[in-house]
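1. build the 3D model from these lines:
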Amino acid sequence: MDVIIWILIIALFILSFVGLLFPILPSALLIVAAFFIYGICFSFSQLTISFWVVESMFIILLFLSDYLANMVGVKRFGGSKAAGWGSTIGLIAGPFIIPFVGIILGPFLGAVAAELLVHRKTFSEAVKVGVGSLLGLLASTVAKGLIQLLMIIHFLYTIF
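-> Here you go, the predicted structure:
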């Protein structure tokens, strides 16, 4: 039975990394679910208050890195708040509208559309902002992957 539980925990960890490519999967929630499955099936005694405080800080960092990397990427390339929102909307809607490549094209097109429609920038300026959005997305994905890895390492260190 222990093997099945560990397979489930590992599967949740793997799915959390899949969530980096498909934002519809709630990566942080999947990791926390794995922690709870461990606690319910084995013991919560090792998962102390300090463990949960550290993991909560990691979760806050996950959300902040996502938002900040996108906004920095957009701002650095001359974009506005509207482009940041357009990029975020494109990130969420992109995979549904354009399967497979929507995760990349969505934020780009969202930022470009926002700059064209809201701020009436030229097409080349809007594309530049879209590229900034893509770079922000890439930086955010790398940062989130590292933070998720740290969450899992902290968990494993705590229980072993």
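
2. every contact and neighbour count from this point should use C-alpha atoms.
-> Noted.

3. tally of neighbours for Leu105?
-> 19 (other CA atoms under 10 Å).

4. how about the contacts made by it?
-> Residues in contact with Leu105, defined by CA atoms under 8 Å, 6 or more residues apart in numbering, are Gly90, Gly94.

5. same deal with the one 3 residues further on?
-> Phe108 sits next to Ser87, Gly90, Val127, Gly130, Val131, Ser133, Leu134 when contact means CA under 8 Å, 6+ apart.

6. for comparison, sequence B:
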Amino acid sequence: MQVLAMILAVLFFIVGLAGSVLPVIPGAVLIWLGMLIYGLLTQFATLSTAFFIGQGLAAALVYATDYLAAAYGVKRYGGSRYAVYGSVIGTMVGILLLGPAGVIFGPFIGAITGELLNQKPLDSAFKAGMGTVLGLLGGTLVKLAIQLTMIVWFFWAVYS
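-> Alright, predicted model coming up:
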């Protein structure tokens, strides 16, 4: 049963890591679920309650990073809250209309649109859009690092 549990967990981890770059996939949640399935199938022989609480906090940090990174990028490049709101709306619309490419283009166009609606000049709006993209890219790297840490912690807990 342990081999099946590990195979299922690893499959959830792989799909979860894909969620680092594809926001339609709840990456951290899938990684956490993979650990939970492993725990259920092995009767929690090696994974404690504290482990799952810590992993849940790490998963929450992944989602906080998503929002904070884009907002930081906008603010760092002089954007207003209109750019932040525009980037959030642009992300959702971009994914619906452009699929995976919408992850980059949606927030960029949304931030620019938000700034233009706030009557900012085009060059300022463009800088806010670039800040959003840079923030999202930086956030993606941080999310990936947190998720990889979650997975390493899992293997450490199981095999130590």
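
7. between the contacts of Phe108 of the first structure, which is nearest Ile24 of the first structure?
-> Gly90 (12.6 Å; CA to CA).

8. quick one: what helix or strand has the closest one in it?
-> helix 81-97 (DSSP states H and E).

9. by how much does that helix deviate from the second structure on average?
-> Here the mean offset of helix 81-97 of the first structure against the second structure after fitting is 1.6 Å, by mean CA distance after the TM-score superposition for the first structure.

10. cool, and stretch 66-76 of the first structure?
-> When the second structure is superposed, stretch 66-76 of the first structure averages 0.8 Å from its matched positions, counting by mean CA distance after the TM-score superposition for the first structure.

11. who's in contact with stretch 69-82 of the first structure?
-> Against stretch 69-82 of the first structure from outside (CA under 8 Å, 6+ apart): 83-84, 87, 111, 114-115, 118, 125-126, 128-137, 139-140.

12. Thr158 of the first structure: what secondary structure?
-> Judged by DSSP: H, G, I helix; E, B strand; the rest coil, the three-state class of Thr158 of the first structure is helix.

13. how close does it get to Glu55 of the first structure?
-> From Thr158 of the first structure across to Glu55 of the first structure, the span is 11 Å (CA to CA, to the nearest Å).

14. intersection of neighbour lists for these two?
-> With CA under 8 Å, 6+ apart, Thr158 of the first structure and Glu55 have no common neighbours.

15. of these two, which one has the most company?
-> Glu55 (22 against 12).

16. show me the contacts for the more buried one.
-> Going by CA under 8 Å, 6+ apart, Glu55 of the first structure touches Met151.

17. which element is it on?
-> Going by DSSP H and E, Glu55 of the first structure is part of helix 49-76.

18. quick check: angle from that helix to helix 81-97?
-> Counting by axes from the mean of the first three to the mean of the last three CA atoms, to 10 degrees, helix 49-76 of the first structure points 110 degrees away from the direction of helix 81-97.

19. next one: helix 49-76 of the first structure to chain centre, how far?
-> Put simply, helix 49-76 of the first structure sits 9 Å off its chain's centre (CA atoms, centre = their mean, to the nearest Å).
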